[in-house]
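**Q** Predicted model follows, preceded by the sequence.
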Amino acid sequence: MPFINIYLHVIWSTKNRSKIITRELKPLLIEHIKSNAFLKGIFIDRINCVMDHIHLIISLGSDQTIGKVVQLLKGESSFWINKNKLVKGKFEWQDDYIAVSISKSILDKVRKYVDNQEEHHRIKSYIEEVEEFRKKYGFEDLL
């Protein structure tokens, strides 16, 4: 049996960064993503979202890829929102996403960052956050 300890901070936004995740939708969405992930064998350590994007800390299994896990979570959650008519119009996630590895030494710091998204985004917009990630990790065409 393989022993794996790889944590990733994964972020993606709503289509066109639409502020469509309401206070009412947020707990339903988080719980649904967690339940769906459990059924698919995807380990979510932390999850939180604000009106236009979501943050997760996940740990990959031996047969999982970042792209496949993100695709499963995004695709199924948007399908569920639309099927249950939880928003006006069509709910979509942006195609792009950010995924960066997390060192064990800063895992608790990243957990706090994910847990405190509402407070964090009172000060900084999603675009400003993405710009910081772009500079920190060298992503050139992130916006």
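**A** All right, it came through fine. Just so you know, these numbers come straight off a predicted model, no measurement behind them.
**Q** CA only for contacts and neighbour counts going forward, please
**A** OK.
**Q** distance of the closest residue to residue 15 other than its chain neighbours from residue 14?
**A** Nearest non-adjacent residue to residue 15, counting by C-alpha to C-alpha, 6 or more residues apart in numbering: residue 94, 4.2 Å away. Taking C-alpha to C-alpha, to the nearest Å as the measure, residue 94 and residue 14 are separated by 5 Å.
**Q** Of these two, give the one with the bigger neighbour count.
**A** Using other C-alpha atoms under 10 Å as the criterion, residue 94 and residue 14 rank with residue 14 on top: 21 against 14.
**Q** Quick one: residues contacting the more buried one.
**A** 20, 52-53, 91-94 (C-alpha atoms under 8 Å, 6 or more residues apart in numbering).
**Q** what's the following helix or strand after the longest helix anywhere in the chain?
**A** Secondary structure of the chain read by DSSP state H shows that its longest helix is helix 66-83. Moving toward the C-terminus from helix 66-83, the first helix or strand encountered (DSSP states H and E) is strand 98-102.
**Q** take a look at this one as well, against the first:
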Amino acid sequence: MAYTNLRVHLIWSTKDRKPLIADEFQEDLYAYIGGILRKRKHVLLAAGGIADHIHLLVGMHPTQTIADCVRDLKSNSSVWVHEHFPKLKMFQWQTKYGAFSVSESSVDSVMAYIANQKEHHKKLTFQEEFLAILRKHGIQFDPRYVFE
């Protein structure tokens, strides 16, 4: 038996950062994503974002990799959007994503950060926010390729 506490802050945007995540279905999208996670033995601890991107705080089960989890979330949630909102046939997620480990002592502050996305983005764009998070976590990157 493994004893784990794997908390991961996941972030990604819509393709080309198009503002396609409407307030009218945002909470339903998060609930659907929570269901995908539960089926894979993960736990959705927090979800938030604005029209062009999403933040998730996930309690990961050790049997699935982060890459596989994100792939499943993106593909299944895209299908859900297309089925429930036919006018959004152009809806896609960007290819890249960010995944950041979160210590148990930081869970509350990350949850508050995710809950405060609408207010936060009155001051910063998604691009500015994402680059700041990469820097905060000491991740090396070439800004020319971050948002492909």
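**A** Yep, that arrived. Being a predicted model, the structure only gives us computed values, none of them experimental.
**Q** quick one: contacts of the longest helix of structure 1?
**A** Taking contacts as C-alpha under 8 Å, 6+ apart, the residues outside helix 66-83 of structure 1 that touch it are 29, 32-33, 36-37, 42, 60, 87, 90-93, 99.
**Q** Filter the residues you listed down to the buried ones.
**A** Under a neighbour-count criterion of 16 or more other C-alpha atoms under 10 Å, the subset of the contacts of helix 66-83 of structure 1 counted as buried comprises 29, 32-33, 36-37, 42, 60, 91-93, 99.
**Q** export those to a markdown table and tack on distance to residue 128 of structure 1?
**A** Conversion of these to a markdown table gives the following (distance: C-alpha to C-alpha, whole Å):
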| residue | distance to residue 128 of structure 1 |
| --- | --- |
| 29 | 24 |
| 32 | 28 |
| 33 | 26 |
| 36 | 30 |
| 37 | 29 |
| 42 | 29 |
| 60 | 28 |
| 91 | 23 |
| 92 | 22 |
| 93 | 19 |
| 99 | 17 |
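**Q** circling back to that earlier point, would you mind getting the angle between the longest helix of structure 1 and strand 98-102?
**A** Here helix 66-83 of structure 1 runs at 130 degrees with respect to strand 98-102, directions being taken by axes from the mean of the first three to the mean of the last three C-alpha atoms, to 10 degrees.
**Q** buried stuff in helix 66-83 of structure 1?
**A** Neighbour-count burial for helix 66-83 of structure 1 flags 69-70, 73-74, 76-78, 80-82 (criterion: 16+ other C-alpha under 10 Å).
**Q** cool, stretch 100-112 of structure 1 as well?
**A** Neighbour-count burial for stretch 100-112 of structure 1, with 16+ other C-alpha under 10 Å as criterion, is recorded at 102, 107, 110-111.
**Q** Tell me the residues of structure 2 aligned with it.
**A** Applying TM-score structural alignment, one finds that stretch 100-112 of structure 1 aligns to the residue range 100-112 of structure 2.
**Q** Also stretch 37-56 of structure 1?
**A** Following TM-score structural alignment, the aligned partner range for stretch 37-56 of structure 1 in structure 2 is 37-56.
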